[in-house]
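> Kindly return the folded structure for what I paste below:
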Amino acid sequence: MSILVESFFHQQSATFSYLVSCQITKSTMLIDPPADFDAPSGTLSFSTANDIIIYINENQLALEWILESHAHADHITAASYIKQRLASQHPCKIATGSKITQVQQHFSRLYDIEMPCDGSQFEQLFNDNDSFKLGEQEVTILETPGHTPDSVCYLIAGNLFVGDTFFMPDSGTARCDFPGGSAKALYASLQRILALPDNTILWMCHDYQPNGRPLANKSSVIEQRTTNIHLQTNEQDYITARNSRDATLSVPKLLHPAIQMNIRAGQLPQQNTQAFVSIPLTVLL
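Reported below is the predicted structural model:
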């Protein structure tokens, strides 16, 4: 393989993050790194992120990019923390899809946050079919909206890092009930991915291990096309089933702190010398 892929699993959020390196140059990108958050105490820590930093240093990797597949609602990104910790030896860019501006605009209003909503918290915003070099390999960005409007996937050397579009075939596909989400848009994004060559490797961002099966993080286009439990039907049936299922799902436990930090690329929301996040109240009488 022309690239090396190392995965890290974050148990708290069932999230996989990936270090992807060019074998020849050791140029490296990191996808979807998580932080740890204890909600009752408001404690933010970085166990998995520190493991990633140790791996980068021990293997003498040259981290050039930290990439987000979207503004996650289930974990807080460690992107800014890792960038700062490695700044002296590995200056890198934090990047995400250009539709992050839509997400920023919505949630800055919801949380009453004064912040630029132009994506300037990120060094690079990607549009559909943009590309960049990772050593001797080319990375292509695919916009894959539906779960969120800013969702993107990263394609390199026959490997697609799918973010929250696909899960493993026995878990189906991502929810679409977040602001700007759309089951119709996600179906189109899934079909775009399924049009890639059959042997394209798809790397999952999450695995929830249904029925207690062992942890798994990759499948293929042909496996998803033929066995994904949500896609053995037509478009309208998929949309109906997806919307019905989403109506029964609980709000992610870390939604409020995660979104408030992730739309800022993981930068702490400071008030004077103290970092704060807020929780809007829904009052049922």
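> alpha carbons only for contacts and neighbour counts from here, please
OK.
> contacting residues for the residue nearest to residue 46 when sequence neighbours are not counted?
Of all residues not flanking residue 46 in the chain, residue 35 sits nearest, at 5.0 Å (CA to CA, 6 or more residues apart in numbering). Listed by CA atoms under 8 Å, 6 or more residues apart in numbering, the contact set of residue 35 reads 44-49, 75-78.
> Now do residue 35 against residue 113, distance only.
Relative to residue 113, residue 35 is positioned 22 Å away (CA to CA, to the nearest Å).
> The residue nearest to residue 218 when sequence neighbours are not counted and residue 165, how far apart?
With CA to CA, 6+ apart as the criterion, residue 218 has its nearest non-adjacent residue at 4.5 Å, and that residue is residue 203. For residue 203, the distance to residue 165 equals 10 Å [CA to CA].
> Tell me who's in contact with the most centrally placed residue in the chain.
A centroid search over the chain (CA atoms, centre = their mean) returns residue 69, at 3.6 Å, as the residue closest to the centre. Residues counted as contacts of residue 69 (CA under 8 Å, 6+ apart) are 31-32, 96-97, 150-154, 162-164.
> Second input sequence below; structure requested for side-by-side comparison:
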Amino acid sequence: MALRIHSFFHQQSATLCYLVWCEHSKHCLLIDAPADFDMPSGELSFSTANEIIAYIKQHKLSLQWLLETHAHADHITASSYIKQQLQHAHPCKLGTGEGIVHVQAHFSKLYNIDMPCNGEPFEQLFADKAQFQLGEFTVDVIATPGHTPDSVCYHINGNVFVGDTFFMPDSGTARCDFPGGSAAELYDSLQRILSLPDDTVLWMCHDYQPDGRALAYKTTVKEQREQNEHLKGDKQSFIAIRESRDATLAVPKLLHPSIQLNIRAGQYPLKSDDKQHYLAIPLTVLL
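Here you go, the predicted structure:
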């Protein structure tokens, strides 16, 4: 029995997406699949998603789950697109953390979106410590709020897909200044991950390659505990470091389109009377 993991790197958003499968059953899941978006033109495309689809077909895998670690603010999810493309051959379901209902409630008001805030169109909302099967393997869901209230990690056979919690040790941890974010909650979430065995492999959702170093996408609990630059002190020290850094960070470039689509699992807004899809950008007017 073997678990296989293949990563895809999305250069535009520095996002790492993971295809994970049980070698015996060929059942697979996909975590944090990105779409491509050009802000000046409003062009949405799917080159990375199509690469993933081709890989699934080439290796004769059966896609069971399209999972999100949270509603991302820096890239648009391709989950609904992939589900649509594979729906006739694959029984895949959309899944995310149950906190998505709070994220939907907040941002549907901000963007004036008429939508149910009950988790739809996600088909499975995972509570903390939920479990499900991937072939011969059990997947454990770990709720990790702090970056966002809906953040979860997926623990599979000694591997944790950490979403926006940890970055590589030289990059620290994820920001906590989004609505519902909390540096104190993130610290507690990080400690849950650090309580796992030392050799547990942690798979990053992003790598920004500081100082131009080579791409890195996995580390271990032991390495994070010993080397993470934001975790060299106690909880109060972490909160101070995290909140101070967050105060200097710019708004993600794709914040508005990403959130509006991602709270709907990547489904497009309804077309207007002129048969066109539109997204909103709230104005902050400084006089």
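> about what we covered before: could you redo the contacts of residue 69 of structure 1 as TSV and give each row neighbour count and distance to residue 230 of structure 1?
Below are those laid out as TSV (neighbours: other CA atoms under 10 Å; distance: CA to CA, whole Å):
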residue	neighbour count	distance to residue 230 of structure 1
31	25	25
32	26	24
96	27	27
97	27	26
150	25	22
151	28	19
152	29	20
153	27	20
154	21	23
162	25	16
163	28	17
164	24	14
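> Of those residues, which is the nearest to residue 266 of structure 1?
Using CA to CA, residue 32 comes nearest to residue 266 of structure 1 of the contacts of residue 69 of structure 1, at 11.2 Å.
> show me what contacts the closest one?
Contacts of residue 32 of structure 1 (CA under 8 Å, 6+ apart): 16-18, 66-69, 77, 79, 205.
> Swap in 6 Å and give it another go.
Going by CA atoms under 6 Å, 6 or more residues apart in numbering, residue 32 of structure 1 touches 17, 68.
> Any figure for the gap between residue 153 of structure 1 and residue 160 of structure 1?
7 Å.
> What of residue 271 of structure 1?
39 Å.
> likewise residue 232 of structure 1?
In terms of CA to CA, residue 232 of structure 1 sits 22 Å off from residue 160 of structure 1.
> Tell me which residues touch residue 37 of structure 1, please.
Taking CA under 6 Å, 6+ apart as the definition, contacts of residue 37 of structure 1 comprise 43-44.
> how close does it get to residue 50 of structure 1?
Counting by CA to CA, the gap from residue 37 of structure 1 to residue 50 of structure 1 is 14 Å.
> Ok, residue 77 of structure 1 next?
Taking CA to CA, one finds residue 77 of structure 1 at 13 Å from residue 50 of structure 1.
> So between the two, which is more surrounded?
residue 77 (28 against 16; other CA atoms under 10 Å).
> so that one touches residue 266, yeah?
Yes: Residue 77 of structure 1 is within contact range of residue 266, at 5.3 Å (criterion: CA atoms under 6 Å).
> Now for residue 284 of structure 1, how many residues are close by?
For residue 284 of structure 1, the neighbour count with other CA under 10 Å is 4.
> What lines up with it in structure 2?
Matched by TM-score structural alignment, residue 284 of structure 1 corresponds to residue 286 in structure 2.
> For residue 128 of structure 2, what is the enclosing helix or strand?
Here residue 128 of structure 2 sits in a region with no helix or strand, counting by DSSP states H and E.
> any idea how far residue 225 of structure 2 is from it?
From residue 128 of structure 2 to residue 225 of structure 2 the distance is 23 Å (CA to CA).
> of the two, who's got more company?
Between residue 128 of structure 2 and residue 225, residue 225 has the larger neighbour count (other CA under 10 Å), namely 18 against 15.
> Mind checking what secondary structure the more buried one has?
helix (DSSP: H, G, I helix; E, B strand; the rest coil).
> any idea how far residue 3 of structure 2 is from it?
25 Å.
> try residue 134 of structure 2
Residue 134 of structure 2 is 10 Å from residue 3 of structure 2, by CA to CA.
> Likewise for residue 80 of structure 2?
25 Å.
> Of the two, which one has the most company?
residue 80 (21 against 18).
> which residue packs closest to the more buried one, ignoring adjacent ones?
residue 266 (5.4 Å).
> pretty sure that neighbour is touching residue 81, no?
No: using CA under 6 Å, residue 266 of structure 2 is not in contact with residue 81; the gap is 7.3 Å.
> any shared contact partners between the two?
Counting by CA under 6 Å, 6+ apart, nothing touches both residue 266 of structure 2 and residue 81.
> what's the spacing between stretch 245-258 of structure 1 and its chain's center?
Computed by CA atoms, centre = their mean, to the nearest Å, the separation of stretch 245-258 of structure 1 from the middle of its chain amounts to 16 Å.
> Residue 40 of structure 1 belongs to a strand?
No: using three-state DSSP, the assignment for residue 40 of structure 1 is coil, not a strand.
> Run through the residues that contact it.
By CA under 6 Å, 6+ apart, no residues touch residue 40 of structure 1.
> against structure 2, where does stretch 164-173 of structure 1 fall?
Under TM-score structural alignment, the match for stretch 164-173 of structure 1 is residues 164-173.
> Between its first and last residues, how far does that stretch reach?
Distance across stretch 164-173 of structure 2, first residue to last, is 8 Å (CA to CA).
> Now do the same contact list for residue 60 of structure 1.
Contacts of residue 60 of structure 1 (CA under 6 Å, 6+ apart): none.
> What lines up with it in structure 2?
Alignment note (TM-score structural alignment): residue 60 of structure 1 maps to residue 60 of structure 2.
> which SS state does its match fall under?
Of the three states, residue 60 of structure 2 takes coil under three-state DSSP.
> separation between it and residue 25 of structure 2?
Here the criterion is CA to CA. By it, residue 60 of structure 2 lies 11 Å from residue 25 of structure 2.
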